[in-house]
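>>> kindly return the folded structure for what I paste below:
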Amino acid sequence: MFTSPDSLNQFLHYASTTTIPAILNQRQQLLQQLPVTFRRAAVLMPFDWNHGATQIWLNQRSKQLRQHSGQIAFPGGKLEDNEKSITAAFRESAEEAGLIRNQWHLAGTLPPCYLPSGFKVVPVLAWSNAHLQWQPNHTEVSKIFAIPLSIVLDSSQYQQSIMRFQQHQLPVYHLHYQHWHIWGATACMLLHVAQCYESWYQQ
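You can find the predicted model right below:
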């Protein structure tokens, strides 16, 4: 799939410079039109190249949390005053998962992902080929695990359902891997990258 860290970096840079895939346009446009003042947030999408075994890391949120407890997500959170998305994504990842900043290379960002909960989330793309040792903050994260990119970048792996939201039909995406059920904004971000991979691969 990727023969070197450089080829993974090239793809992630490509993904960061392309427009929102058509399959996600309807959802994005619908949410942007809601009478909501969206709060700014950012997440880190951490890609890992380890001797050709490419994967992406995700968190399972602690069941102690009041919001989205137990769900699968990327590390991240709300931006502090005057904070940039990239800074926030790495800061939150260090706090939640023990990420070591100098092990990671920034590849770019995806367009903001709008959430029904009122957040405008910027996904930050980064990759590493270091020996990673995660240290989850168990008040926020119950588990950190990886999914092979061969699964994530295959658009046929994703399923769609419809959620009724404020008189609208909102598409909701799902990805299953082993016993993990990834859905909502996290699945949208992964599907975005999968769609980018299809267009990049066909070049």
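>>> going forward, measure contacts and count neighbours with C-alpha atoms only.
Will do.
>>> what about Thr3, neighbour count?
12 (other CA atoms under 10 Å).
>>> part of a helix, is it?
No: the assignment for Thr3, made by DSSP: H, G, I helix; E, B strand; the rest coil, is coil rather than a helix.
>>> from Gln157, how far out is the nearest residue to it once chain neighbours are set aside?
Spatially, and ignoring its direct neighbours in sequence, Thr3 is nearest to Gly52 (6.3 Å; CA to CA, 6 or more residues apart in numbering). To Gln157, Gly52 is 21 Å away according to CA to CA, to the nearest Å.
>>> over to Ser69?
24 Å.
>>> now swap in Pro111 and tell me
22 Å.
>>> neighbour count winner among those two?
Pro111 (18 against 14).
>>> another for comparison:
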Amino acid sequence: MELTRELAAARLAAWERRSIDDAALRPAAVALTVSPDPDGRYGIWVLRRPSTLRTHANQFALPGGRLDAGEDAAQAALRELHEEIGIALAPESVIGLLDDYPTRSGYAITPVVCWAEVATVPQPSPDEVDEVYFVGVDELTAEPAFDTIEQSPRPVIRLPIMGTWVHAPTAAVIYQFAEVVVQGRGTRVDHLEQPPFAWK
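This is a model prediction of the structure:
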């Protein structure tokens, strides 16, 4: 079945979202922006961070970051989407939220699902983005791998997309998007672990 805005919004509206209320975690948001490419194929934008960053250098990510004072998750996700890859969307583009995901680096990430009606060419900020990838919706449903590590009893998720492995937290968020929004499954991901290199 083809993914449409109406179907995606309906699945998100029916989803009983889990939020995190933990004062020890800083609130953050990421944008999962469904957009057509020039050929009409739908997908989302995934970034790779520059090697010059103090934290999370060279890691794959979704556009996003910490909430500024007075912002909610949707506002922060749209702001970061514009600042990081030059895509400006109206508040009406937000069609729902997925579960908050707690990170080892001290954040509670709220994934904000947006819908872009027309194809737009990203204009990445070189200070925050090394490369932007457009990942088709079909590719996002690839079967993840679950590893074990000595540091945690929880399974570590990695997702085979873009010809490489993407790790949590990004892999966990994309996996839930693929399960809930694309395939209509009730899959939770807050129990999934991140690899030790992402803990800092």
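>>> TM-score for these two?
Here the TM-score for the pair of chains, by TM-score structural alignment, normalised by the length of structure 2, is 0.80; 183 aligned residues with a CA RMSD of 2.7 Å.
>>> for structure 2, just list every one of the helices.
5-14, 73-85, 137-140, 170-176 (DSSP state H).
>>> out of the ones you listed, which is closest to Gly65 of structure 2?
Checking the helices of structure 2 against Gly65 of structure 2 by CA to CA gives helix 73-85 as the closest, at 6.6 Å.
>>> so where in structure 1 does that closest one end up aligned?
On structure 1, the counterpart of helix 73-85 of structure 2 by TM-score structural alignment is residues 85-97.
>>> mean per-residue distance, the matching stretch versus structure 2.
For stretch 85-97 of structure 1, the mean deviation from structure 2 after alignment is 0.8 Å (mean CA distance after the TM-score superposition for structure 1).
>>> pull the distance from that stretch to the chain's centre.
Centroid displacement of stretch 85-97 of structure 1 relative to its chain, using CA atoms, centre = their mean, to the nearest Å, is 13 Å.
>>> can you check stretch 128-138 of structure 1 too?
So, by CA atoms, centre = their mean, the centroid of stretch 128-138 of structure 1 is 17 Å from its chain's centroid.
>>> so where is it in structure 2?
Against structure 2, stretch 128-138 of structure 1 falls on residues 116-126 (TM-score structural alignment).
>>> what's in contact with that stretch?
33-38, 40, 50, 83-87, 89, 93, 130-132 (CA atoms under 8 Å, 6 or more residues apart in numbering).
>>> swap in 6 Å and give it another go.
Ser35, Pro36, Asp37, Pro38, Glu84, Ile85, Gly86 (CA atoms under 6 Å, 6 or more residues apart in numbering).
>>> which of those residues count as buried?
Neighbour-count burial (16 or more other CA atoms under 10 Å) applied to the contacts of stretch 116-126 of structure 2 gives Ser35, Pro36, Asp37, Glu84, Ile85, Gly86.
>>> show me where structure 2 has its strands.
Using DSSP state E, the strands of structure 2 run over residues 26-36, 42-48, 60-61, 64-66, 94-97, 101-102, 107-115, 131-136, 145-149, 152-161, 164-167.
>>> out of the ones you listed, flag the one nearest Met1 of structure 2.
strand 42-48 (12.8 Å).
>>> how much does that closest one stray from structure 1?
So strand 42-48 of structure 2 averages 1.0 Å relative to structure 1 (mean CA distance after the TM-score superposition for structure 1).
>>> please work out which residues of structure 1 line up with that strand.
With TM-score structural alignment as the criterion, strand 42-48 of structure 2 aligns to 54-60.
>>> ok, back up a step: pick the most buried one from the helices of structure 2.
Stretch with highest mean neighbour count among those: helix 170-176 (a mean of 24; mean count of other CA atoms under 10 Å).
>>> which residues of structure 1 does it align to?
The aligned range for helix 170-176 of structure 2 is 186-192, by TM-score structural alignment.
>>> which outside residues touch that stretch?
So stretch 186-192 of structure 1 is contacted by Ala73, Tyr173, His174 (CA under 6 Å, 6+ apart).
>>> residues near the nearest residue in space to Asp154 of structure 1 that is not next to it in sequence, how many?
Counting by CA to CA, 6+ apart, Asp154 of structure 1 lies nearest to Ala194, which is 6.0 Å off, once chain neighbours are set aside. For Ala194 of structure 1, the count of nearby residues is 24 (other CA under 10 Å).
>>> isn't Ala194 of structure 1 right next to Leu153, touching?
Yes: counting by CA atoms under 6 Å, Ala194 of structure 1 touches Leu153, with 4.1 Å between them.
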